[in-house]
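Trainee: I would like to see how this sequence folds:
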Amino acid sequence: MTANSRREAIPILAAALLLAGCSEDKPTPAEKAAAAAVPGAPPGGAADVAAKNAPASNVKESNDLIEFAYSYPRDAAAIPELAAWLDGDRATKRDALIAAAQRDQAAAEKGGFPYRAHSHLQAWQRVTSTPRFLSLSAEIGTYTGGAHGMTNFDTLLWDRNRRKQLKPLDLFTSGEAFDAAIRDSFCDGIKRAKAAKGIVADEAPDSVFAKCPPASAQTVWLGSTDGRYLDRMTIAIAPYEVGAFAEGSYKINVPVTGALVRALKDEYARDFLPIN
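Mentor: I've put the predicted structure just below:
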């Protein structure tokens, strides 16, 4: 099976590669609007987003066994410790993909059924850069031979003051404090996002999707509107977390409020700017 035919068979994974692509065309009004929805997007719109996220490292591999892609932007490449970690993460993800693919290929040959190439497509994007933090987001498309592929997300912060990699939740006193500070706006945001897709939130007591999940169990992206303070936040939710696979993923924008800032560890409070 060729790489082209695999992408036709699993378009959800091929679509993930768009994260790493950059168009040289003048951005359309729709593209500008989409760029404005990205937490911490620069005011220039889609063109500036593309320039900031032009990958400094972009590794791709495609053959009958696997399809692999992993990229990260120049802001990350400029930090030697972070670039080394990303290179190591890339190697780990590729090795795991090959090991699983070889195991399933052998099983397919033994069982006399077709093998479907496995995929891991991951693109790190710059969300924002402040004097203290570089914030990155990642969307990951995977396929392991089943009925469909899967989309997942990742996040990281590089703390320039401590020269250390963090997760956004590391900045808060606890996951419980973080959840309590944003629960209402997060859960209301899910309902609005579902309604925008024409989906009525399932509130039946026996439904697995009846309850709003804790935001701390999802992927948190921190952004900035002014390049100085963290004042924007998006919660990325993978398929199956709040609805059936057909609903796809959700990206819920949640305001940075005073209540959220009060849930921070003292050393990070000065790096945030609440809306009230």
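
Trainee: CA only for contacts and neighbour counts going forward, please
Mentor: OK.

Trainee: count the residues that sit near the residue nearest to F153 when sequence neighbours are not counted.
Mentor: Once flanking residues are discounted, F153 sits nearest to E139: 4.6 Å by CA to CA, 6 or more residues apart in numbering. Close neighbours of E139, defined as other CA atoms under 10 Å, add up to 20.

Trainee: also the one 3 residues further on?
Mentor: Here the number of neighbours of T142 (other CA under 10 Å) works out to 23.

Trainee: next: A30.
Mentor: Burial measure for A30: 10 neighbouring residues, criterion other CA under 10 Å.

Trainee: here's the other one to compare against:
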Amino acid sequence: MTRSLLTLSAAAFVLAACMQGEEVGPPQLSETRAAETASLPANLGSPAMEITNESFEGRAVVDPQIAAFDPQLAGQLMARAQEALEEMNASASRDQAEWAAAVEEGETGYTFRPYEMEVRHHAISQADGFISVQQDIYLNSGGAHPNYFLGGALYGVEGGGPVPITAIVADPALFGARLKAGLVEAKIDRGYEESARGYVEEQVEEYLGDDAVAGSEWANSYILNPSTEEGRFGGITVLFSPYDVGPYAEGSYEITIPAAELEGLLTPAWAARFGGEPVLPPKEE
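Mentor: Got it, this is the predicted structure:
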């Protein structure tokens, strides 16, 4: 399954994900991140589109940098976000009406709470006629906890894209092996005991499949990092939403492979576009 939130119906995707049950972590996991509301990126300006009523509050924002790069792309992203909000708004309205009818009949013991959804598209980097875009979706539909989803895609000037990762990476299997190794290290850093490394490696293998699948299908939700060298990209970050590669309590993962580690992995058309060190956002404390 190729993962790109930027090319799917976001509302359908998040609704399906919300129906998943909580997965119980193994005993080797000494600490997990609290299942709390994810922080969305810093405000990019006034919402370009907003829906507010008694059953739903939703907003969508497209980074002005995307509109400056390609107004048509910005319009397409906003149209998809608007469709997702409208679908969620309709769902919230139906669910509130069903709840009210059940209350009238004395058949429910829960309280309906208005749904919330926010969709943000923001520019991560831009060089040589390409722009890397990340999509963040926040959703609260009254479940045990809110959910959030990450997606990334690359676009060329004048409607080119999204660009598949296989257009950039010449050896998906080797790239996938490095991606899986990075995910294992990220899980160990996040709280698994070092003694659980074997279990974590098996877990990552089960989630991502063989190296070629990991480096093509799973890696297809990615962003290109800004670089310390002007006019180049500093690395590739593959994005994993909660539930993709572990229980919700582990949160999301962003696995970065710097430009220096991409040497020999890139297609001829892309090798010269990478260099320097990746410029990453500061880690949250």
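
Trainee: care to give me the TM-score?
Mentor: Once superposed, the chains reach a TM-score of 0.69 (TM-score structural alignment, normalised by the length of the first structure), with 223 aligned residues with a CA RMSD of 2.9 Å.

Trainee: re the thing from before, tell me the contacts of the aligned partner of the residue nearest to F153 of the first structure in the second structure?
Mentor: Under the alignment (TM-score structural alignment), E139 of the first structure pairs with D136 of the second structure. The contact partners of D136 of the second structure, by CA atoms under 8 Å, 6 or more residues apart in numbering, come to 40, 118-121, 148-151.

Trainee: so which residues of the stretch 101-250 of the second structure form helices?
Mentor: Assigned helices in the stretch 101-250 of the second structure, in chain order: 172-190, 197-208, 211-214 (criterion: DSSP state H, counting those that start in this stretch).

Trainee: give me the neighbour count for the equivalent of E206 of the second structure over in the first structure.
Mentor: Using TM-score structural alignment as the criterion, E206 of the second structure maps onto K211 of the first structure. The tally of other residues near K211 of the first structure (other CA under 10 Å) stands at 15.

Trainee: ditto for the one 5 residues further on
Mentor: Burial of S216 of the first structure is recorded as 19 neighbouring residues (other CA under 10 Å).

Trainee: and what of S62 of the first structure?
Mentor: By the criterion of other CA under 10 Å, S62 of the first structure has 15 neighbours.

Trainee: show the contacting residues for the equivalent of A153 of the second structure over in the first structure.
Mentor: Taking TM-score structural alignment for the superposition, A153 of the second structure sits opposite L156 in the first structure. When contacts are counted by CA under 8 Å, 6+ apart, L156 of the first structure touches 135-137, 165-168.

Trainee: tell me if T256 of the second structure really is in a strand.
Mentor: Yes - assigned with DSSP: H, G, I helix; E, B strand; the rest coil, T256 of the second structure falls within a strand.

Trainee: that one - how many residues pack around it?
Mentor: Using other CA under 10 Å, T256 of the second structure has 23 neighbouring residues.

Trainee: the closest residue to G159 of the second structure other than its chain neighbours in helix, strand or coil?
Mentor: The shortest distance from G159 of the second structure to any non-neighbouring residue, by CA to CA, 6+ apart, is to L73 (6.5 Å). What three-state DSSP gives for L73 of the second structure is helix.

Trainee: picking up where we left off before, and the match of E139 of the first structure, how far from L40 of the second structure?
Mentor: Between D136 of the second structure and L40 of the second structure the computed distance is 7 Å (CA to CA, to the nearest Å).

Trainee: quick one: L15 of the second structure from Y138 of the second structure, how far?
Mentor: L15 of the second structure sits 12 Å away from Y138 of the second structure, going by CA to CA.

Trainee: the more surrounded of the two?
Mentor: Between L15 of the second structure and Y138, Y138 has the larger neighbour count (other CA under 10 Å), namely 20 against 15.

Trainee: these two touch, right, that one and G151?
Mentor: No - using CA atoms under 8 Å as the test, Y138 of the second structure is too far from G151 to be in contact (11.9 Å).

Trainee: before we move on, the earlier item: take the helices of the stretch 101-250 of the second structure and write them to TSV, including distance to Y243 of the second structure.
Mentor: Shown next, in TSV, are those (distance: least, CA to CA, whole Å):
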stretch	distance to Y243 of the second structure
helix 172-190	13
helix 197-208	10
helix 211-214	16
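
Trainee: nearest to L262 of the second structure, of those?
Mentor: Closest approach to L262 of the second structure among those (CA to CA): helix 172-190, 8.2 Å.

Trainee: distance between that closest one and the chain's centre?
Mentor: Its chain's C-alpha centre and that of helix 172-190 of the second structure lie 17 Å apart, by CA atoms, centre = their mean, to the nearest Å.

Trainee: do the same with stretch 59-74 of the second structure
Mentor: 18 Å.

Trainee: now do stretch 236-247 of the second structure
Mentor: How far stretch 236-247 of the second structure lies from its chain's middle: 7 Å, per CA atoms, centre = their mean.

Trainee: how about stretch 70-85 of the second structure?
Mentor: The chain centre lies 17 Å from the centre of stretch 70-85 of the second structure; the measure is CA atoms, centre = their mean.

Trainee: buried stuff in that stretch?
Mentor: Buried residues in stretch 70-85 of the second structure, counted by 16 or more other CA atoms under 10 Å: 70, 73-74, 77-78, 80-82, 84-85.
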